[in-house]
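[1] Using only what follows, build the 3D model:
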Amino acid sequence: MTNKDWIQCALMAAIMGLLAPLAIPLAGGVPISLATCIVMLCGSLLGWKKGAWSVLIYLLLGCIGIPVFAGYTAGIGHILGPSGGFLIGYLILVFVVGKCNQTVSRLIVGMIIGNVCLYAFGILWFLIVSQSTIMAALTWCVLPFIPGDVCKMVVVAILSPILWKSLPFLNRNFTRV
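    Sure, this is the predicted structure:
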């Protein structure tokens, strides 16, 4: 990767670090935050490879103590805790979205598939860490998030084509239909 690529990755990680902490805490330990929106936008704008690096940088910043996780928290305990599967799952989400970012219709499909994968990985992690039931995990980790995640997907689907056109330095050669 070039210096320009690393700068783009760092910039998206910084945007994640600024917006992801804005969160609404919920029972069960998994908060509603803007992180998934930024992760999907990151995959849309940078593709899977640079997007994954951006998310990894963000996760490493949080692990070393910089308060970039939901609610302005930090530390390796968040990765190891109930919401850790969702944090690590951001890598899956950005990968799927980044692989499907050639057109708006493919982007939407990628965001849906990516969120399903994120939920699956996050729920599995939550079940292992919390030793709760599947119904409890679905109640705490999926149902409250579906409306917000649908709204985030709509926002990303609207913003992406605008940003694809207005940010030529991304060197994207996609059809954008």
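[2] okay, CA-based contacts and neighbour counts for the rest of this
    Noted.
[3] which other helices and strands contact the helix or strand hosting Gly17?
    Element membership for Gly17 (DSSP states H and E) is helix 3-19. Applying 3 or more Cα pairs under 8 Å, 6 or more residues apart in numbering; DSSP states H and E, we find helix 3-19 packed against helix 35-63.
[4] buried residues in the helix it packs on?
    Across helix 35-63, burial judged by 16 or more other Cα atoms under 10 Å covers 35-48, 50-63.
[5] Equivalent analysis for stretch 116-133, please.
    Buried residues in stretch 116-133, counted by 16+ other Cα under 10 Å: 117-127.
[6] chain center to that stretch, what's the gap?
    Distance of stretch 116-133 from its chain centroid, counting by Cα atoms, centre = their mean, to the nearest Å, is 16 Å.
[7] Contacts for it next, please.
    By Cα atoms under 8 Å, 6 or more residues apart in numbering, the residues outside stretch 116-133 that reach it are 80-87, 89-90, 92-93, 134, 137-138, 141-142.
[8] Stretch 99-115 too?
    By Cα under 8 Å, 6+ apart, the residues outside stretch 99-115 that reach it are 40, 43-45, 47-48, 92-98, 153, 157, 160-161, 174-177.
[9] What about those, which are in helices?
    When the contacts of stretch 99-115 are checked against helices (DSSP state H), the matches are 40, 43-45, 47-48, 92-98, 153, 157, 160-161.
[10] got a list of what Phe69 touches?
    17, 20-21, 62.
[11] Out of these, which comes closest to Tyr72?
    Closest to Tyr72 out of those is Pro21 (4.8 Å), distances taken as Cα to Cα.
[12] ok, so of the buried residues of stretch 116-133, who is nearest Ala13?
    Nearest to Ala13, judged by Cα to Cα, of these is Leu118 at 18.7 Å.
[13] The structure of the following sequence is requested for comparison with the preceding one:
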Amino acid sequence: MPLFQAIIERRNPPLALNGATVIAASLGLTLSSKIVVPFDPVPFTTQTLVVVGLGLALGRRRALVAVLLYLMQGAVGLPVFAETPEKGIGIDYMLGPTGGYLVGYLLAVLVAGSLGERGWRKPASAAAAALLASAVVYIPRLFWLGTVIGWFKPVLALGLYPFFLGDVVKAMLVVLLFTVTGRTFGSGRS
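    Below you'll find the model as predicted:
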């Protein structure tokens, strides 16, 4: 059985393989943050695609640990976030306009991972899971953005409308990537 498929299907991988998977996932999340389309107040990146994909592919526990590792790396000052170090690093960056996204990634991997573990793995149900996981990012995203830039500014115009279509496309890409590669979403619990 190929190593990648063993990781995805969670067939009792050894602890070292789980650790390597989590580290690789956090590095993938870092790489996805560096694919940036500048936008104000927060940039477009492929992070949502990767976060949702990690949840579906790895399950909620391993995906959550990978996102937590990514956030810890950023908190200690490693330039893992979008537009870092140019726009700051560490906790200061995390408390800026993108902080809500970072919190939302935790919710998204929990939703995607939980639904994937419950059998939402076929293309149609995986697409629904990816859309739901992408949508939960908006809850802390909009609340945080309103808190940082002020509620009298057009929070929806800055934090929802420009990103909505892109997030739908990214959610569909998650499903397409697994369908095209012939991989199925993992079975069992992580």
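[14] Now restrict the contacts of stretch 116-133 of the first structure to buried residues only.
    81-87, 89-90, 92-93, 137-138, 141-142.
[15] Which of these fall within helices?
    Among those, the members found in helices (DSSP H) are 84-87, 89-90, 92-93, 137-138, 141.
[16] residue with max distance from the center of the second structure?
    Distance from the centre of the second structure peaks at Phe152, with 28.8 Å (Cα atoms, centre = their mean).
[17] Is that residue in a helix, a strand, or coil?
    Classification of Phe152 of the second structure using DSSP: H, G, I helix; E, B strand; the rest coil returns coil.
[18] From Gln73 of the second structure, how far out is the most centrally placed residue in the second structure?
    The second structure has Val51 as the residue nearest its centroid, 1.9 Å off, counting by Cα atoms, centre = their mean. Going from Val51 of the second structure to Gln73 of the second structure by Cα to Cα, to the nearest Å gives 16 Å.
[19] same deal with Trp144 of the second structure?
    Trp144 of the second structure sits 21 Å away from Gln73 of the second structure, taking Cα to Cα as the criterion.
[20] What of Gly55 of the second structure?
    Counting by Cα to Cα - Gly55 of the second structure and Gln73 of the second structure are separated by 19 Å.
[21] about what we covered before: so the helix holding Gly17 of the first structure versus helix 35-63, what angle?
    Taking axes from the mean of the first three to the mean of the last three Cα atoms, to 10 degrees, helix 3-19 of the first structure and helix 35-63 form an angle of 100 degrees between their directions.
[22] and the next element down the chain from helix 3-19 of the first structure?
    Sequence-wise, the next helix or strand downstream of helix 3-19 of the first structure (DSSP H and E) is strand 23-24.
[23] tell me, that next one lands on which residues of the second structure?
    Using TM-score structural alignment, strand 23-24 of the first structure lines up with residues 36-37 of the second structure.
[24] Residues contacting the matching stretch, please?
    With Cα under 8 Å, 6+ apart, stretch 36-37 of the second structure has contacts from 43-46, 82-83.
[25] Out of those, which two are the most distant from each other?
    Thr46 and Glu83, at 12.9 Å, using Cα to Cα across these.
[26] related to what we said a few turns ago, looking at the buried residues of stretch 116-133 of the first structure, which are in helices?
    With helices taken from DSSP H, the overlap with those comprises 117-127.
[27] Going by distance to Gln8 of the first structure, which of these wins?
    Nearest to Gln8 of the first structure among those, counting by Cα to Cα, is Leu118 at 23.8 Å.
[28] which residue in the second structure lines up with that closest one?
    Using TM-score structural alignment, Leu118 of the first structure sits opposite Val137 in the second structure.
[29] ditto for Ile158 of the first structure
    In the second structure, the residue paired with Ile158 of the first structure is Leu176, using TM-score structural alignment.
[30] Now for its match, how many residues are close by?
    By other Cα atoms under 10 Å, 15 other residues sit near Leu176 of the second structure.
[31] And the residue nearest to Asp5 of the first structure when sequence neighbours are not counted, how far from Leu87 of the first structure?
    Closest residue to Asp5 of the first structure apart from its sequence neighbours, by Cα to Cα, 6 or more residues apart in numbering: Lys50 at 7.0 Å. Distance of Lys50 of the first structure to Leu87 of the first structure, given as Cα to Cα: 17 Å.
[32] repeat for Gly148 of the first structure
    Taken as Cα to Cα, the span from Gly148 of the first structure to Leu87 of the first structure is 17 Å.
[33] just Val55 of the first structure next, same as before
    According to Cα to Cα, Val55 of the first structure and Leu87 of the first structure sit 9 Å apart.
[34] Next, the contact list for Arg183 of the second structure, please.
    By Cα under 8 Å, 6+ apart, Arg183 of the second structure lies in contact with Gln5.
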